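*Asks:* okay, predicted coordinates and the sequence, questions at the end:
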Amino acid sequence: MNFPSWPALLVVDVEGNGANPPDLVEVAALPVRDGQPDTSTAGAWLIKPPRPVTPFAARVHGLTNQVLDGKPGWEEVQDQVHACLGTAWITAHNAHVDYRVLSAHLPQWKPAGVIDTLRLAKATYPDLPKYSLDALIEHVSPDLSQAPASGRHRAPFDAYATAQLLTAMATKYANWEQLVAAAVPPGLPGAPEAEQEPTLW
């Protein structure tokens, strides 16, 4: 895999308040350059949601209403997030979720494409019993020594872990086009066009 040939790509992760549909409480966007996560230019935002964080969500990510009290609301950071994302490709684990939530909060945002590391893992490691982020971290054993100190289930850490999993799996593919074919879910931006059957007219 020729990593320098990749287009601009950000690994994203979002955390919500547990409502349906969710309000964002944390967003992380981590560029991948030459096959390495670039933490020096990463973006991360804590956000006070308009509705309280549910007890279940707070137990998962630790972002309680007290932690988020005094943080900016979404309207205060949305332009920063949009500028950071730009029109780059994004990667996320179970990317439908992150893409759907971000798109709902940023209606004008149009990424070049969406790579799903869950879909990629199923193509790369077809015999695993589970494909959760934890299961893949255990299977791949990526280097997380430089991961953000926030820890698992926080957006900066999960984005870093996903970036390391992405580049580890990408080495199994000859080029970017093969990676895209395996990793972009149908119907999401960047999905390869289905070949048309030839017709007589």
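*Replies:* Received, thanks.

*Asks:* hey, let's count contacts and neighbours off CA atoms from now on
*Replies:* OK.

*Asks:* let me see the contact set for the residue most central in space within the chain.
*Replies:* Nearest to the mean C-alpha position of the chain, counting by Cα atoms, centre = their mean, stands A92 at 2.4 Å. Taking Cα atoms under 8 Å, 6 or more residues apart in numbering, we find A92 in contact with 11-13, 98, 114-117, 159, 162.

*Asks:* rerun that using 6 Å as the cut-off
*Replies:* Contact analysis of A92 by Cα atoms under 6 Å, 6 or more residues apart in numbering lists 11-12, 116.

*Asks:* mind checking how far the longest strand seen in the chain is from the chain centre?
*Replies:* Using DSSP state E, we find that the single longest strand of the chain is strand 24-33. How far strand 24-33 lies from its chain's middle: 7 Å, per Cα atoms, centre = their mean, to the nearest Å.

*Asks:* also stretch 42-51?
*Replies:* Relative to its parent chain, stretch 42-51 has a centroid offset of 15 Å by Cα atoms, centre = their mean.

*Asks:* same deal with stretch 178-187?
*Replies:* How far stretch 178-187 lies from its chain's middle: 15 Å, per Cα atoms, centre = their mean.

*Asks:* how far does stretch 15-30 sit from the chain's center?
*Replies:* 12 Å.

*Asks:* list the contacts of it.
*Replies:* Outside stretch 15-30, the residues within contact range by Cα under 6 Å, 6+ apart are 10-14, 42-49, 53-54, 57, 155-156.

*Asks:* ok, 7 Å please
*Replies:* Under the contact criterion Cα atoms under 7 Å, 6 or more residues apart in numbering, stretch 15-30 has outside partners 10-14, 37-39, 42-49, 52-54, 57, 155-156, 159.

*Asks:* buried ones among the residues you listed?
*Replies:* Buried by 16 or more other Cα atoms under 10 Å: 10-14, 37, 39, 42-49, 52-53, 57, 155-156, 159, out of the contacts of stretch 15-30.

*Asks:* one more structure, for comparison:
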Amino acid sequence: MDTSTWPRLLVVDVEGNGATPPDLVEAAVLPVVDGRLDTGTAGHWSSARPPGSPRRSRPRPDRPNPFGRCPPWQPSPTGTDLLGGAWICAHNAHVDHGVLTRHLPGWAPAGVLDTLRLARATYPALPSHSLDALIEHERLDLAGAPAQRHRATFDAYATALLLLALARHYPTWDAMAAVAVPPGLPGEPQREQEPTLW
């Protein structure tokens, strides 16, 4: 697939505190440009400062979590601007999309790709489509990944590599998006309506 034709795409990962719905504890954003991970403009927030603050930090919820009690994350216009107008991609994307939309009022991505849906369509016979199982199946080289598994930066990096590996199975962006966009989320392909008699 010609990745130069892809729209602006950000791979995202959010880590929550285990609540239902999950509260935001950590977030990472990794642009994919021309089939490469753009780590130079990636974003990571892992404290009480919101995106766009002078120092990168972690957004924390206002409920107790494994890291202790901390103040709520106040979204900034810069965070919304960073994500605005772009497609996002995540593994099990409805969770990440839901957390981000709750924390960034008024934000909506151009579209949402889900590597979980994409992997299920690409490899229906695999016994598991977890991120760990797909990392192993695709033999992804994670030597350059920051942090460790289950941290937002690592998981965004792994998801971006997974997306690029899965994209090789599809001839065009539209073909990939047709199976990777979860129903009801932005970017869902328009289905042709059945002709009627009237």
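*Replies:* Perfect, thanks for sending it. Quantities reported herein were computed from a predicted structural model and do not represent experimental measurements.

*Asks:* want to throw the contacts of A92 of the first structure into TSV with secondary structure and distance to T64 of the first structure?
*Replies:* As requested, the contacts of A92 of the first structure are arranged in TSV below (DSSP: H, G, I helix; E, B strand; the rest coil; distance: Cα to Cα, whole Å):
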residue	secondary structure	distance to T64 of the first structure
V11	strand	24
V12	strand	21
D116	strand	28
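
*Asks:* of all the residues you listed, which comes closest to V184 of the first structure?
*Replies:* Set against V184 of the first structure, the nearest of those by Cα to Cα is D116 (5.9 Å).

*Asks:* gap between the equivalent of the closest one over in the second structure and D38 of the second structure?
*Replies:* Alignment note (TM-score structural alignment): D116 of the first structure maps to D114 of the second structure. D114 of the second structure is 19 Å from D38 of the second structure, where distance means Cα to Cα, to the nearest Å.

*Asks:* give me the distance from the one helix or strand V77 of the first structure maps to to the chain's centre.
*Replies:* Here V77 of the first structure sits within helix 74-85, counting by DSSP states H and E. A distance of 16 Å separates the centroid of the chain from that of helix 74-85 of the first structure, by Cα atoms, centre = their mean.

*Asks:* in the second structure, what range does whichever helix or strand comes after it match?
*Replies:* Downstream of helix 74-85 of the first structure, the first helix or strand assigned by DSSP H and E is strand 89-92. Strand 89-92 of the first structure corresponds to residues 87-90 in the second structure, going by TM-score structural alignment.

*Asks:* distance of the corresponding residue of the first structure for G184 of the second structure relative to E193 of the first structure?
*Replies:* Taking TM-score structural alignment, the alignment pairs G184 of the second structure with G187 from the first structure. Look at G187 of the first structure and E193 of the first structure: by Cα to Cα, they are 10 Å apart.

*Asks:* what segments of the second structure are strands?
*Replies:* For the second structure, the strands defined by DSSP E occupy 9-16, 24-33, 36-37, 43-45, 87-90, 111-114.

*Asks:* packing partners of the fourth one?
*Replies:* For strand 43-45 of the second structure, the contact count by 3 or more Cα pairs under 7 Å, 6 or more residues apart in numbering; DSSP states H and E identifies strand 24-33 as packing neighbours.

*Asks:* one more time with 10 Å
*Replies:* Here strand 43-45 of the second structure touches strand 9-16, strand 24-33, helix 152-167, going by 3 or more Cα pairs under 10 Å, 6 or more residues apart in numbering; DSSP states H and E.

*Asks:* winner for burial among the ones you listed?
*Replies:* Comparing these by mean neighbour count (mean count of other Cα atoms under 10 Å), strand 9-16 comes out on top with a mean of 26.

*Asks:* and that strand against the first structure, how far off on average?
*Replies:* Superposing on the first structure and averaging over aligned pairs (mean Cα distance after the TM-score superposition for the first structure), strand 9-16 of the second structure comes out at 0.5 Å.

*Asks:* and that strand with helix 152-167, angle?
*Replies:* Put simply, strand 9-16 of the second structure runs at 140 degrees to helix 152-167, going by axes from the mean of the first three to the mean of the last three Cα atoms, to 10 degrees.

*Asks:* whereabouts in the first structure does strand 9-16 of the second structure align?
*Replies:* The counterpart of strand 9-16 of the second structure in the first structure, counting by TM-score structural alignment, spans residues 9-16.
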